[in-house]
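> just a sequence and a predicted model for now, questions to come.
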Amino acid sequence: MLIGIDLLWVRPGINGGTESATRNLINGFGMFDDKNEYILFVGKDTAESFEEYKKYPNMKIEICDTESLKRVKRIAWENLNLDKLARSLNVDVMFIPVYSKPNSLSVKKGGIPYITMIYDLQALHFPQYFSKSRLLFFKRSWKKACNTSVKLITSSSYSKEDIEEHFPSSKGKISVIYSPITVTNISEDNFDSKEGLQTESVLAKYGIEKDRYFYTLSSMLPHKNLETLIKTIKLLKESDDTKLVVSGVGGNKESFNSCVKEEGVENLIIDTGFVSDEERDILYENCKLFLFPSTFEGYGMPPIEAMMKGARVVTTKCTCIEEITQGKATYVDDPLNTNEWADAIDKALLLERKKFDFPEYDLKNVTLKYLDVFNGIKEK
């Protein structure tokens, strides 16, 4: 079977967790699928970032005549041309790893069956964060994906119920498959042979010491609730001068910086921006606690990654977070209550460090579940 994967939406280093999960999955298809072949449809301006997948014998790169970084033109090209191109290459099944499924010929008319991933319906719950045109685009895209895909995949039971409630045509189509999560293996001598990164050099880069900083990995979008963390750091600073290290891209950085200044904690907040997986994992392993204050997640990889690396985690019970962390973290009931955050931090600091195993997120296990979906479509 020849499976096409639409990667035209990927803007390297910008898409955040969605890109990470998709790249993990592509590696899974390369490593664990010895029966099917894959065509990766990529933009001509981002093709270089996908060269690494050529190492897999079952992977081919198809560079499309569009640029992924030019969103409007890319979406137009996708809807006008991608399905035609896929059919000309005799693709058997198309997999769209994000909500924006392109126009396609109906399966009843001999078209390719499409499988679409919808992580969450964030814009429906926080419409105030989106322009009217962007919100309309999301709604139309979700509706089209639910109506015209033969199968849908989402990454939590919470999201499945949410999608079915808002888009009844999705009922009976959705499979819940957790996102694949991989972390690096940093050896006991604090050296990672792949990147040559040493723990000491990473900590020195950001001016921090082992067990002397809290860590969070997040965009700066409002629902990520970083403002509450900043206020919590202010609350704690009289008795604890532990710094907060924030990694991630996207969102309103001006608002974040303004909050830091207003709370008077400039000397306690370190914004690293984007970090590599290797740096991220070193920061997980050496933090005092990992704090994840988000009020909305469709899948929420960071707290799971942190627990895999042995970090003690404090997070919320919002949306799918308690589900995907399997009750193994320390939780706050009110994500906006700084006193509750301070109490939860004190509670978590009493816990022993422990690396948790999450077989549900193991790359091979997740890959095999996707292959079951792909093969089930072909058999029909």
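All right, it came through fine. Nothing here was measured: the structure is a model prediction, and the numbers come from that model.
> okay, CA-based contacts and neighbour counts for the rest of this
Will do.
> mind listing what Lys160 touches?
Thr154, Ile174, Ser175, Val176 (C-alpha atoms under 8 Å, 6 or more residues apart in numbering).
> try 7 Å this time
Lys160 sits next to Thr154, Ile174, Val176 when contact means C-alpha atoms under 7 Å, 6 or more residues apart in numbering.
> narrow those to those in strands?
Thr154, Ile174, Val176 (DSSP state E).
> continuing past the helix or strand harbouring Thr116, what's the next helix or strand?
Taking DSSP states H and E as the criterion, Thr116 maps to strand 114-117. Next along the chain after strand 114-117, taking DSSP H and E as the criterion, comes helix 122-125.
> another one to put next to it:
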Amino acid sequence: MRVALDATPLIGTRTGIGVFVAELLRSIQALEQEGIDIEIAPYTLSVGARLRGKTQGAWVPIPAGKAATVWRRFKGPRIERFVGGVDVVHGTNYLVPPSSHPRLVTVHDLSFLREPVAASVPIARFDRAVADAVNTGAVVHAISNFVADEIRDRYAAPDVRVVYPGVHPRPSSREPKGTSPVLVTLGVTQRRKGISDLISAFGLIAQANKSVELHIIGPAGDDENRTNQLVGRLPASIAARVQRIGFVDDEERDRRIADATILVHPSHYEGFGLPVVEAMASGTPVVTTTGGAIPEIAGDAALMVDPGDVDALASALTHVLEDEQIRAHLIQAGRDRAARFSWADTAGGLIDVYDSFL
């Protein structure tokens, strides 16, 4: 079985979707070595990457931002023109090209509908792209049951398959926890990520807890200015305990998650919530929200509050910081929960979907 797979998300700063594609490819290749009959034919839609010599696999000479419009208007070119003969086509990031063979499109969430003002024009086009994929017969891959239900409601999609992303097993931090408790949050500074809520909550708990620190890890997004303003409004002694770390590589990301006292994921909406599962696998307690798919993914292994409730978030963080028993419970429950998600299962589940087309 030969599968054309969109590798465009691997280019540039690695986001959650890039992690998904990288781990899927790695896990499929591992299964291929075990005798599974599958060959991945990656393709890339980025003109800039082509110019820099960083394309993954075959290059499709259409800018990613215009691909949906081109494919909708002209019903082509078919992907086989660029990658050769295939049995299945998998669009990993909302877009799937025309093909004479079965097509699968991965939809990670519908955040572009929830924040239309914050969404950029290319992201807003994803609504039409998903609708076009469904209307032309593509099967939809959703990364959670929550997202699957949203897709069915929005697009009346007749065939939606749920396959969860995974997480690697990982040991707890080998470094002793510092004397100062550290709250870590990961994500782009977008409004839906709730980082501004966390800063406000941190301002409340840091008045009583004179040593707690907040580390914000991730690139700048549409809420960057407001994030900086909120930090600037904190008393100087508290603002000094907020570290803006920016983008980090995978190794440092894993280390910082494992070393954290609490992983805080205050998002208003998630299609899955990968940092939640990563922290659980690392033995780090999680405080998060009930936004989107998070309750489905976290189960009873995290302390959850309503999205946007700053007082409740501050109370939950204080509870975990001060109660050793609840920390121990969250650590063990988190490890048990994370064991349900593996990249091998993700690859195997998607290969089962590919097989169902043949």
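Yep, that arrived. Treat the numbers as computed from the prediction; the structure is a model and nothing was measured.
> can you pull the TM-score for these?
Overlay of the two chains. TM-score (TM-score structural alignment, normalised by the length of structure 2): 0.85; 338 aligned residues with a C-alpha RMSD of 2.7 Å.
> what sits up against stretch 203-211 of structure 1?
With C-alpha under 7 Å, 6+ apart as the criterion, stretch 203-211 of structure 1 contacts Asn286, Cys287, Lys288.
> typo on my end, stretch 62-79 of structure 1
8-11, 39-47, 102-103.
> these in strands, which ones?
The strands, defined by DSSP E, take in Ile39, Leu40, Phe41, Val42, Gly43 from the contacts of stretch 62-79 of structure 1.
> including secondary structure, could the contacts of stretch 203-211 of structure 1 go into CSV?
Below are these laid out as CSV (DSSP: H, G, I helix; E, B strand; the rest coil):
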residue, secondary structure
Asn286, helix
Cys287, coil
Lys288, coil
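> packing partners of the helix ranked longest in structure 2?
With secondary structure taken from DSSP state H, structure 2 has its longest helix at helix 16-33. Counting contacts by 3 or more C-alpha pairs under 7 Å, 6 or more residues apart in numbering; DSSP states H and E, helix 16-33 of structure 2 is packed against helix 343-357.
> identify each buried residue in the helix it packs on, please.
Across helix 343-357 of structure 2, burial judged by 16 or more other C-alpha atoms under 10 Å covers Trp343, Ala344, Asp345, Thr346, Ala347, Gly348, Gly349, Leu350, Ile351, Val353, Tyr354.
> one more: stretch 90-110 of structure 1?
Applying a neighbour-count criterion of 16+ other C-alpha under 10 Å, one finds 91-104 buried in stretch 90-110 of structure 1.
> and what of stretch 116-124 of structure 2?
Buried, per 16+ other C-alpha under 10 Å, within stretch 116-124 of structure 2: Ala118, Ala119, Ile123, Ala124.
> what's in contact with that stretch?
Against stretch 116-124 of structure 2 from outside (C-alpha under 7 Å, 6+ apart): Gly65, Phe112, Asp222.
> what's the answer for stretch 347-358 of structure 2, then?
Leu24, Ser27, Ile28, Val88, Pro102, Val163.
> can you tell me which of these is nearest Arg241 of structure 2?
Leu24 (37.3 Å; C-alpha to C-alpha).
> just to revisit the earlier point, let me have the buried residues of stretch 116-124 of structure 2 in TSV, adding distance to Asp306 of structure 2 and secondary structure as columns.
TSV is the format used below for those (distance: C-alpha to C-alpha, whole Å; DSSP: H, G, I helix; E, B strand; the rest coil):
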residue	distance to Asp306 of structure 2	secondary structure
Ala118	21	coil
Ala119	23	coil
Ile123	26	helix
Ala124	27	helix
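> quick one: contacts of stretch 224-240 of structure 2?
Thr189, Ser196, Ile199, Gly203, Ala206.
> same deal with stretch 178-194 of structure 1?
Residues outside stretch 178-194 of structure 1 that contact it (C-alpha under 7 Å, 6+ apart) are 21, 24-25, 155-156, 197-199, 278, 281, 305, 360-363, 366.
> list the buried residues of that stretch.
Per 16+ other C-alpha under 10 Å, stretch 178-194 of structure 1 contains these buried residues: Tyr178, Ser179, Pro180, Ile181, Thr182, Ile186, Phe191, Asp192.
> which pair in those residues has the greatest spatial separation?
Using C-alpha to C-alpha, the buried residues of stretch 178-194 of structure 1 span at most 30.2 Å, a distance reached by Tyr178 and Phe191.
> and Gly218 of structure 2, what pairs with it in structure 1?
Taking TM-score structural alignment, Gly218 of structure 2 has Gly248 as its aligned residue in structure 1.
> and its match, how far is that from Leu226 of structure 1?
12 Å (C-alpha to C-alpha, to the nearest Å).
> neighbour-wise, which of those two wins?
When Gly248 of structure 1 and Leu226 are compared for neighbours, Leu226 comes out ahead with 24 against 20, by other C-alpha atoms under 10 Å.
> just tell me what that one corresponds to in structure 2.
The pairwise alignment with structure 2 assigns Leu226 of structure 1 to Ile195, based on TM-score structural alignment.
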